[in-house]
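Asker: sequence and predicted structure are below.
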Amino acid sequence: MNTQRAQEIINAPVMINVEYHGIPVYIQDVNEDDETVTIFPLDEMDNTQEVDLTGLVEVGP
């Protein structure tokens, strides 16, 4: 995924399904400087992590 698409997902009016290494996540913030994102697993909202964009995959229709 690239920074532009990650930002579009954050700004989308509906929830877009995204996974990080097979785990459903919510993208909280995009850091364009080093191409990372702040995410948290949907089942662990307190577990925020900063990860590389390359691990994110948009899932489904």
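Answerer: Perfect, I can see it now.
Asker: okay, CA-based contacts and neighbour counts for the rest of this
Answerer: Fine.
Asker: quick one: the nearest residue to residue 58 once chain neighbours are set aside from residue 34, how far?
Answerer: Excluding the flanking residues, the one nearest residue 58 by C-alpha to C-alpha, 6 or more residues apart in numbering is residue 18, at 4.5 Å. For residue 18, the distance to residue 34 equals 20 Å [C-alpha to C-alpha, to the nearest Å].
Asker: next up, a structure to set beside the first:
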Amino acid sequence: MNKQRAQQIAASPVMANVTYNGVQIYIQNVDEASETARIYSLSEPDNEQEVSVSSLIEH
């Protein structure tokens, strides 16, 4: 995924089908400079991670 699409998804009130390592996630925000996204798994909302935007997959 590119950072622009990740930003669109993060800003949208509609839940998008995005996965990280095969797990459905929610994108909280995107850091343009580092091209990373703050995410968490829908099954583990307390487990936040900072990951590369390029590792996210939209289905």
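Answerer: Looks like it arrived, so ask away. Given the structure is predicted, the values throughout are model-derived calculations rather than measurements.
Asker: quick TM-score on the pair, please.
Answerer: Scored against TM-score structural alignment, normalised by the length of the second structure, the superposed chains reach a TM-score of 0.93; 59 aligned residues with a C-alpha RMSD of 0.8 Å.
Asker: how close does the residue nearest to residue 58 of the first structure sit to residue 55 of the first structure?
Answerer: Separation of residue 18 of the first structure from residue 55 of the first structure (C-alpha to C-alpha): 10 Å.
Asker: nearest the geometric middle of the first structure, what residue?
Answerer: residue 27 (3.3 Å; C-alpha atoms, centre = their mean).
Asker: mind listing what's buried along the helix or strand hosting that one?
Answerer: In the assignment (DSSP states H and E), residue 27 of the first structure maps to strand 23-31. By neighbour count on 16 or more other C-alpha atoms under 10 Å, the buried set for strand 23-31 of the first structure is 24-28, 30-31.
Asker: which one of those sits closest to residue 3 of the first structure?
Answerer: Closest approach to residue 3 of the first structure among the buried residues of strand 23-31 of the first structure (C-alpha to C-alpha): residue 30, at 6.7 Å.
Asker: no further questions, thank you.
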